[in-house]
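Asks: Sequence and computational prediction follow.
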Amino acid sequence: MTAGERPARAAVGHIDAIGGLRALAVLSVVLFHLDAAWLPGGFVGVDVFFVISGFVVAHSVIGARAASFRGYFLWFYRRRFLRILPAIFVYVLAIGILGVLFIPTAEVSRFIEITGAASLFGASNFVLLWKSGDYFAAATEFNTFTHTWSLAVEEQYYLIFPLFSYFLLIRALGPRRGLAVALMWAACIASLACAVVLTARAPAAAFYMLPARFWELGLGFLLRYHDGAAHRAGATLARHRAVESLVAGAAVLALGYAFVATSPRAFPYPGALLPCAATAVLLLLAWQRGDGWAARLLSWRLLTAIGLISYSLYLWHWGVIVLMRWTVGLDTIALKAIAGAAMLLLAILSYRLVERPLRYSGLLNRLPPLRFFAAYGVAGALIGAVVLGAMVAKPRVGLAASNDAAIWSPYVARPGASGCAVRQEAVTVAGGTRVTLTPACPLASEARLFIIGDSHAGAYIRLAATIAAQDRRPVTVMTKGGCKLLPILPDDVTPACTAFDAAAVGALQQAMRPGDTLLVSAYYTPRERDIWGDVPAPARRDAAVEAQLRADAIARLRRWRAAGLAVVLEGPKPTMPTAAFRCADWFNRSSAYCAHGDRVDRATVLRRSAFARAALARIAAAVPGVRLWDPLPGLCAGAVCPAYLDGKPLYFDTDHLSGAGNERLVPLLRRELAATPTPPTPNDSRPAPPAATRPQE
């Protein structure tokens, strides 16, 4: 055998090529987040990170000598704390404060700081699963801490890592080692099976949670554990250089294909399989074949330099991107270049001033275990308290106009509103919310008002509280986003609304008495643009389905009218081309999103809402006594419908009203409620008055 044919010795310490692989992973994620069109599958860089982490962490403990599990446990966690926590502590503190200053107060942003605080303790994936549900949903793109889900998954993996690594890598188990290895393999296979099932049934849980991701980290661990098999594979490849080149080329092409072609619709299974397998092959080549062309390519100095700062770059890139989305925008090449330069500078500063100094701090490394972990716990708690405290203080210290709840928020009663004091209580019902508004001085008759519908019913809390105070009548609001009490289009009917619809109808039928009034609130008009800037797809049309939905609505209304309930249907409101809360400040008005303006022609409003107006009018006309209330005159008095009137916003976003907009409609709705005919009681045989509708404006 010639010298050139001898297999290369396996690396036993630092492996330069792994730094290059880290660089490819982080760069793919950065490019995807800057513009998904540049690298549509770039999000799989996180899966590459998982496999690398599983390998590297196992590689780093191979030479450990521990007299006991306790000693190994404390040694391992000290290293992990020093490696991970300082940089994320600084990131959460800095970005949390900047977010409080520059991110507007809105329903879609109110969990940002909570996500950041949870990330300090490796739990942000739970918050994201609970609130956002889908990593690829638009709201997650505007949360400065969304990306910490992957760090949470790794930290949760590290919680259990000592339990199996001690017995497999540190302590010789003799004959029982085979059983331990088999259990590890079984855990990885079970995790992969979990990914298969959850991707189909609960895709958000599959994406965010460790049970569906353990196999990726475990793949890296098992690769490093089976060093004998890896060494034999490396020796075989060394004897067959052409085969090695083909294997390396296939792995590089597979990883490149994954970066370009992986779809989020089937992820992590089967989407994560290809990038994880390719990463494992490249790790094997970097480890066992350091003189091969793939390892040499990954050891390129620029790549290894980026690999050194990859953790800090991963942390800071997302904060820069999201803060720019909330402010000046990220729509031009120039702005993307500025974002790239800013995240690179921050990553270098974080690595040089935070990561490296604290990781190798003599003081921290000499601290006794109790003091060391207590110091980190106290630091995390203090930073979390600062971020959450800043969130509470946001209405007073934040720079966004929408922090002024008295003008902007539709969800709370305005302090000092005329009439009785009103007690507001909210509970969760079937995934939605029930809000009860009880006046302190109700009328003796206590005729009640129920407002039920989608998120637009929920955005009438200010209006409902004002009516409860002025009319001295209890009001109940039941709402769930996207769930219409009276669907009129096929897309209005979704399985996610079935439980809420049943709960809302059941609660109404149990609570209502003759003389009570129901306002059915929902938004049916197609949006020109949503709050993130996306243009919604046209609604599906199906004449047969629409006829059946109309018949169902009429039947439901007839039952309620027969039971003595007065019914008012809310007509369509205008929709704006931009969300008012995103374009209300000096630091966000210049964004490309806000260039679409804050007003729309009345003729356009009527054209876009024509179908909904006609459908609701037909339903109201078919049920005697049901009235159609048109809020348009209160929001649009002229030829142009504005988002602002008298210097105050009528809208919070593109179509939900602001607090000021709620107050604008109070007198109109009160007149409508007063004009609603008294419904027949079950024992009243008199015919109901004819349906009345407002004329088209």
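Replies: That came through fine. Here the structure is a predicted model, which means the values were calculated and not measured.
Asks: alpha carbons only for contacts and neighbour counts from here, please
Replies: OK.
Asks: Tell me who's in contact with the closest residue in space to residue 143 that isn't next to it in sequence.
Replies: Once flanking residues are discounted, residue 143 sits nearest to residue 112: 5.6 Å by CA to CA, 6 or more residues apart in numbering. Residue 112 makes contact with 143-145 under the criterion CA atoms under 8 Å, 6 or more residues apart in numbering.
Asks: Please tell me I have it right and residue 504 contacts residue 452.
Replies: Yes - counting by CA atoms under 8 Å, residue 452 is a contact partner of residue 504 at 7.5 Å.
Asks: Who has more neighbours out of those two?
Replies: residue 452 (28 against 23; other CA atoms under 10 Å).
Asks: name the element the more buried one belongs to?
Replies: For residue 452, the host element (DSSP states H and E) is strand 449-453.
Asks: Give me the helices and strands touching that strand, please.
Replies: In this structure, strand 449-453 packs against strand 475-479, strand 517-521, with contacts taken as 3 or more CA pairs under 8 Å, 6 or more residues apart in numbering; DSSP states H and E.
Asks: this is the other structure I want to compare:
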Amino acid sequence: MAASGSAESRTAHFRPDIQGLRAVAVLLVLLYHAGLPWVSGGYVGVDIFFVISGFLITSHIVREVDLKGRLDLVAFYARRARRILPAALAVLAVSMVVAYLVIPPFEREGLLQDAAATALYVPNMLFAVQDTDYLASEAPSIFQHYWSLGIEEQFYLFWPVVLTMVLKFLGHRRWALWAAVGGLVAASFVGCLALMSVSESWAFFALPTRAWELGVGALVAIAVSRGVRVSSPVGGVAAWGGLAAAAAAGFLLTDATSFPGVATLLPVLGTAAVILCGTARLSPAWLLERRPMQFVGAISYSLYLVHWPMVLIPQTAVEGSLPEWLKVALSALAVPVAYLCYRFVETPFRRAPSRTRVSHRRTVAVSLAASVALGAVSATSAGAVARIPIHSGNEAPEYAGQPNPSGTPYVPANMSPDLRSAPEDNPEIYRDGCLRDTRDDDGSGCQEGADPAAPTVALFGDSHAANWHPALRAIADDGQIELDVNAKSSCESVATENSPNDYPTCAEWRDNVIERLHEDPPDVIMLANYAAHHSADAEDREQYWQDALEHTIERLPQESQVLIMVDTPTMPAVPMSCLSRHVEDAERCAANRETTLEEGLDAPTRQAERTVAEDDGRVDRVDLTAYFCNDETCPAVIDDRLVYRDTHHLTRTFSDAMRPAVEEALVNLVDGIERTA
């Protein structure tokens, strides 16, 4: 991170206070990734880096243009390549090899694809396309931290050209530079806020929506280069305030903060204040210039690169999570490892005597060749890995659909879906838009069925309602029911008046659906939700869930019968990763029934659902757990079917096979439905 910003030489332009500020940034990121709860917003260290980089790179460009009348782009890119690429590619290559040897076979193809994108400077774009949630990802990429380096590399590619054109056509007048760069910063910031309501992933990872942060640093650089000086004690107080704001963001923000957004102003403007006023009297420079801060600041780039794989690779290598103390210990160990990288990789390339350096053009050519070669090797290897089967070689009998399944003790060669296909084995509503996303408050639903005169069943819930859609759709396609699908990602259909909303459109969508159901009440309203996922504390979960159910059911049409679908079990780990490790011993990937159903998070909600069903005559409860679990375990593979596509969502294939069980439940509850032979 902030590759351009490390002190390249102890020249008159070197500012030790910025070196210390770099230490603050990397320590926030380090502690955040170590899992320390009190550094809940430590991810803002990256934003501090962005401002520093924008300041330093712009200072260099403006200074060279002022002195020479032009910027030597080839020399500029050569310096950036010598500074950035040796450490970045070395850590990338080592991490890729080590991770490949220890991670589950299922994850290797993705690992190599991520490595290829990283080597070619576009990891941020890959993560945006994958709709990665950086702040809440359950299975983050080993190279996910390279997203910020991708932003900077792309910025370094375009910014010198943009800035030199501005200087050429608008001259060196202060107002012209301020107006041009300020306009770009404002446009980027407004675009970021606008895109947040459309795609948080793209807003987070894309250069156009994060460029304003580097642009703020650029504005400070222009101010300093044009003679703005803040030397009074008031400036020192402002610098202290900026440092406090940037550091406080690391402790006050959380994974639930809408980010990047307005909250991003806190670390960005705070950092800008420290840089602009850092040389003033009474500034925090004396603190930032202490030897420990200078040391950490000097190795900050290498420390940023090595700390994440050092924590995550052991995490992915074991079955289960690492204890917190071990994450902290690995993060501490990253410091000496980073020093070795700084001493033997960064420094030799960056500070090589000019007489031993190759030409700038050759440096750029060699750097591009190394990146392309590593990217090509990674991409080719990913293609080869994708063709390696992951199963035991033995076949299993066709799914029988019987209660109390024993589970298949191996990964069948004829398993459907296979492990690699499982993540994409989603219900149709994921593709046709019937599963509303986080931006959508449309309560119109989706109507499916072959017989308009059949009883109407309204499916109402979050993505766990989608778990049952394939089975219900098959029943609807046979004319048994008219299905009305009302499902929205991460938005439960049950809530109290005071329930916290995960995001604004959730409550709006819920209200819109209920209002429409009153217009033409269905025969049955099926409530299906991820019961273990809500904001109530563990000790209050049962009462909260009961209150939420009662409040919502009271709001539903009185003419409709209400059916509560008991939630499906939650697995202890991603089944595909576990099964790929144990193709001959799939039972190791099964969930313990007692832990999952009696001591797990959903146990209180199950009791709440029983109470509501017993107290309200128009409410029924359907529990199909017997089709997922036997007396001891809840298997990941039953006969020739893979049950789950992640820890708590069913595969479309298994849900479709559950049609007889779902139909049986409806036969007993809804007039006009008959069993299919």
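Replies: Received the coordinates, thanks. As the structure is a computational prediction, the values presented were derived from the model and not from experiment.
Asks: Need the TM-score from the superposition.
Replies: Superposed pair, TM-score by TM-score structural alignment, normalised by the length of the second structure: 0.67. Supporting alignment: 614 aligned residues with a CA RMSD of 6.2 Å.
Asks: hmm, back to that, include distance to residue 422 of the first structure and secondary structure when you put the contacts of residue 112 of the first structure into TSV, please.
Replies: Shown next, in TSV, are those (distance: CA to CA, whole Å; DSSP: H, G, I helix; E, B strand; the rest coil):
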residue	distance to residue 422 of the first structure	secondary structure
143	34	coil
144	36	coil
145	37	coil
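Asks: Now flag whichever of those is closest to residue 53 of the first structure.
Replies: The shortest gap between residue 53 of the first structure and any of the contacts of residue 112 of the first structure belongs to residue 145, at 20.6 Å (CA to CA).
Asks: give the contact list for the aligned partner of the closest one in the second structure.
Replies: Aligned against the second structure by TM-score structural alignment, residue 145 of the first structure finds its counterpart in residue 143. For residue 143 of the second structure, the contacting residues are 92, 114-115, 118, 123, 309, by CA under 8 Å, 6+ apart.
Asks: Same question for residue 568 of the second structure.
Replies: 624-625, 628, 648.
Asks: What is the mean deviation of the longest helix along the first structure from its aligned residues in the second structure?
Replies: The residue-count maximum for a helix in the first structure (DSSP state H) belongs to helix 69-102. After superposition onto the second structure, helix 69-102 of the first structure sits on average 3.8 Å from its aligned residues (mean CA distance after the TM-score superposition for the first structure).
Asks: Which strands or helices does that helix pack on?
Replies: Counting contacts by 3+ CA pairs under 8 Å, 6+ apart, helix 69-102 of the first structure packs against helix 112-119, helix 148-165, helix 310-326, helix 356-359, helix 369-397.
Asks: Contacts only, for the residue nearest in space to the middle of the second structure.
Replies: Centroid check for the second structure by CA atoms, centre = their mean gives residue 133 as the closest residue, at 1.9 Å. Applying CA under 8 Å, 6+ apart, we find residue 133 of the second structure in contact with residue 201.
Asks: which parts of the longest helix of the first structure are buried?
Replies: 72-73, 75-78, 82-89, 91-93, 95-102 (16 or more other CA atoms under 10 Å).
Asks: before we move on, what about stretch 189-208 of the second structure?
Replies: 189, 191-193, 195-196, 200-208.
Asks: same thing with stretch 543-553 of the second structure?
Replies: For stretch 543-553 of the second structure, by 16+ other CA under 10 Å, it's 544-550, 552-553.
Asks: By how much does it deviate from the first structure on average?
Replies: With mean CA distance after the TM-score superposition for the first structure, stretch 543-553 of the second structure averages 6.5 Å from its match.
Asks: And that stretch, how far out from the chain middle?
Replies: Centroid separation for stretch 543-553 of the second structure versus its chain: 31 Å, with CA atoms, centre = their mean, to the nearest Å.
Asks: And for it, what's in contact with it?
Replies: So stretch 543-553 of the second structure is contacted by 493-497, 536, 562, 605, 608-609, 611-612 (CA under 8 Å, 6+ apart).
Asks: Please check the residues you listed and keep the buried ones.
Replies: The buried subset of the contacts of stretch 543-553 of the second structure (16+ other CA under 10 Å) comprises 493-495, 562, 605, 608-609, 612.
Asks: between these, which is closest to residue 663 of the second structure?
Replies: Nearest to residue 663 of the second structure among these, counting by CA to CA, is residue 562 at 15.9 Å.
Asks: looking at this, the closest one is in a strand?
Replies: Yes - assessed with DSSP: H, G, I helix; E, B strand; the rest coil, residue 562 of the second structure lies in a strand.
Asks: how far away is it from residue 552 of the second structure?
Replies: Going from residue 562 of the second structure to residue 552 of the second structure by CA to CA, to the nearest Å gives 11 Å.
Asks: Likewise for residue 468 of the second structure?
Replies: To residue 552 of the second structure, residue 468 of the second structure is 20 Å away according to CA to CA.
Asks: Check the offset of stretch 94-106 of the first structure from the chain's centre.
Replies: Per CA atoms, centre = their mean, the displacement of stretch 94-106 of the first structure from the mean C-alpha position of its chain is 16 Å.
Asks: and for that stretch, what are the contacting residues?
Replies: Residues outside stretch 94-106 of the first structure that contact it (CA under 8 Å, 6+ apart) are 109, 113, 116, 144, 319, 323, 326-327, 387, 390-391, 394-395, 397-403, 581-582, 587.
Asks: what does the strand or helix carrying residue 499 of the first structure rub up against?
Replies: Per DSSP H and E: residue 499 of the first structure is located in helix 498-511. Contact partners of helix 498-511 of the first structure, identified using CA under 8 Å, 6+ apart, comprise 429-432, 450, 452, 478, 480, 483, 485, 560.
Asks: Among these, the buried ones, what's the ChimeraX command?
Replies: To isolate in ChimeraX the members of the contacts of helix 498-511 of the first structure that are buried, counting by 16+ other CA under 10 Å, one can use:
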select :429,430,432,450,452,478,480,483,485,560
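Asks: Many thanks, have a good one.
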